[in-house]
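Chemist: show me how the following folds:
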Amino acid sequence: MTIKVLLADDQALVRGAIATLLDLEPDIDVVAEVGRGDEVLAEVRRSMPDVCLLDIEMPGLDGLAVAELLADVEPQCRSLIVTTFSRPGYLRRALDAGVGGFVVKDTPAKELAEAVRRVHAGLRVIDPALATESLTSGPNPLTEREQQVLREALSGVPIAQIAMQVHLTAGTVRNHLSSAIGKTGTSTRAEAALVAQDLGWI
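Modeler: Here you go, the predicted model:
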């Protein structure tokens, strides 16, 4: 039986290279490619793939949000994250989103093909080095609200603007930022946001 695959990656060269490598496998057929996260669901419904290979950082919708969406509305299509961002926090968020696997883009072609087969079979595939790092780094200590305000803080906007974006008072935003600064061991909201992003917590 041929495993039908959809590739979602905003880098056309990477997408093309992965498609070429997977198409060399006799039991894998790349049936669709998209460059934006918000194009995945419609394409899944059109081409009916068995497995979606998702990058994390894509325009429109990130790969983790896409995986969560597919798990909710198209559970017959399994998700495999293939990313350059080997951050432990991303792995935890991916598993929470219901992905079948998480590998990095420098995974050898044969291993990537095998990961596709295993995810299609309902098994879970995780990059071993990343799994070890994730276990030793501990869980994401940030609350949902702290993650939300830190994501807004990444752009460097004033607290008043963050408050408007997240529908909270400026005082409440300050409290969340202060807590996040403490949890990340940093001194400013900008540092806290960057550290949290680097660890894959936001």
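
Chemist: please count neighbours and contacts with C-alpha atoms only from this point.
Modeler: Will do.

Chemist: which stretches of this protein form helices?
Modeler: With DSSP state H as the criterion, the chain has helices at 12-23, 40-47, 63-73, 88-96, 109-120, 128-137, 144-153, 159-166, 170-184, 189-198.

Chemist: what's the closest of those to residue 55?
Modeler: Residue 55 lies closest to helix 63-73 among these, at 5.4 Å (CA to CA).

Chemist: picking that back up, out of the helices of the chain, flag the one nearest residue 6.
Modeler: Of all those, it is helix 40-47 that lies closest to residue 6, at 7.5 Å by CA to CA.

Chemist: what sits up against the closest one?
Modeler: Identification of contacts with helix 40-47 by CA atoms under 8 Å, 6 or more residues apart in numbering yields 6, 8, 31-32, 34, 66, 70, 77.

Chemist: re the thing from before, for the helices of the chain, could you give me a markdown table that also reports mean neighbour count and distance to residue 102?
Modeler: What follows is those, written out as a markdown table (neighbours: other CA atoms under 10 Å; distance: least, CA to CA, whole Å):
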| stretch | mean neighbour count | distance to residue 102 |
| --- | --- | --- |
| helix 12-23 | 15 | 15 |
| helix 40-47 | 15 | 18 |
| helix 63-73 | 21 | 11 |
| helix 88-96 | 21 | 7 |
| helix 109-120 | 18 | 9 |
| helix 128-137 | 14 | 9 |
| helix 144-153 | 20 | 22 |
| helix 159-166 | 16 | 30 |
| helix 170-184 | 18 | 25 |
| helix 189-198 | 20 | 17 |
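
Chemist: tell me which of these sits nearest to residue 54.
Modeler: Ranking the helices of the chain by proximity to residue 54 (CA to CA) places helix 63-73 first, at 5.4 Å.

Chemist: please generate a structure for the following sequence too, so the two can be compared:
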Amino acid sequence: MIRLLLADDQALVRGALAALLDLESDLTVVAQVGRGDEVVAAALASRADVALLDVEMPGLDGIAAAAALRAQAPGCRSLIVTTFGRPGYLRRALDAGAAGFVVKDTPAEQLADAVRRVHAGLRVVDPDLAVQSLTVGDSPLTDRERDVLRLAEGGDTVAQIARSAFLSEGTVRNYLSAAIGKTGARTRAEAVRLARDNGWL
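Modeler: Next up, the predicted model:
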């Protein structure tokens, strides 16, 4: 029996996934959490074999939760199951140690098969997303450019971003300018949108 942990901040989605996966004779859902920062503790307590992680969750996103699982609960493999099929997310998830990445509209039998394959030590990636990822390529942004863009996403001024990031205003302007150039955007709002759409943030 393959023991599953479900992590998704939407209770309805978690319940639907649990109901579908519990129909499989070799799969059993042993834990459910609604926050990314609860994943490791739940995995350890339930002795889960595979954690199905949403990307966007409070506390810790699914990609960071996959990295935490790899470091603190290596016996539990992670499979990202998300609405947000963005190429940049795929690369970041695999780099963080996720064994698979599928989108939520994957048919139930394919999702169950993905779980089995991840449990068996294989890597599973949504084929359409894999093609997109190869087309888009890796994120061109540095970690600091990404941090500054995340802060800019809320509409903060350069001065506010500088205070939050412990940088000078000139440095913030330089990072924003570099991010705008690298994303091919005309404004910082467009740079944020493009980076978010590609899964680089």
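
Chemist: thinking again about what came up before, and which of the contacts of helix 40-47 of structure 1 is nearest residue 168 of structure 1?
Modeler: Looking across those and measuring by CA to CA, the closest to residue 168 of structure 1 is residue 66, at 26.8 Å.

Chemist: what's the distance between residue 91 of structure 1 and residue 175 of structure 1?
Modeler: From residue 91 of structure 1 across to residue 175 of structure 1, the span is 28 Å (CA to CA, to the nearest Å).

Chemist: let me redo that: residue 103 of structure 1
Modeler: Distance from residue 103 of structure 1 to residue 175 of structure 1, counting by CA to CA: 36 Å.

Chemist: do the same with residue 116 of structure 1
Modeler: Separation of residue 116 of structure 1 from residue 175 of structure 1 (CA to CA): 44 Å.

Chemist: try residue 99 of structure 1
Modeler: According to CA to CA, residue 99 of structure 1 stands 33 Å off from residue 175 of structure 1.

Chemist: and residue 160 of structure 1, by the same measure?
Modeler: 13 Å.

Chemist: same deal with residue 166 of structure 1?
Modeler: Taking CA to CA, one finds residue 166 of structure 1 at 14 Å from residue 175 of structure 1.

Chemist: list the contacts for the closest residue to residue 117 of structure 1 other than its chain neighbours?
Modeler: In space, and not counting its chain neighbours, residue 117 of structure 1 is closest to residue 3: 7.6 Å by CA to CA, 6 or more residues apart in numbering. Contacts of residue 3 of structure 1 were listed using CA under 8 Å, 6+ apart, and they are 27-29, 49-51, 117, 120.

Chemist: and if you look at residue 34 of structure 1?
Modeler: Residue 34 of structure 1 makes contact with 6-10, 40, 43, according to CA under 8 Å, 6+ apart.

Chemist: relative to residue 130 of structure 1, which of the contacts of residue 3 of structure 1 is nearest.
Modeler: Nearest to residue 130 of structure 1 among the contacts of residue 3 of structure 1, with distances taken as CA to CA, is residue 117, at 20.2 Å.

Chemist: what lines up with that closest one in structure 2?
Modeler: Structural alignment (TM-score structural alignment) places residue 117 of structure 1 against residue 116 in structure 2.

Chemist: mind checking how far that match is from residue 26 of structure 2?
Modeler: From residue 116 of structure 2 over to residue 26 of structure 2 the distance is 9 Å, taken as CA to CA.

Chemist: what of residue 189 of structure 2?
Modeler: To residue 26 of structure 2, residue 189 of structure 2 is 47 Å away according to CA to CA.

Chemist: ditto for residue 151 of structure 2
Modeler: 44 Å.

Chemist: do residue 10 of structure 2 as well
Modeler: Distance, residue 10 of structure 2 to residue 26 of structure 2, using CA to CA: 25 Å.

Chemist: next one: residue 197 of structure 2
Modeler: Relative to residue 26 of structure 2, residue 197 of structure 2 is positioned 36 Å away (CA to CA).

Chemist: cool, residue 82 of structure 2 as well?
Modeler: According to CA to CA, residue 82 of structure 2 and residue 26 of structure 2 sit 23 Å apart.

Chemist: look at these two and report which has more neighbours.
Modeler: residue 82 (21 against 12; other CA atoms under 10 Å).
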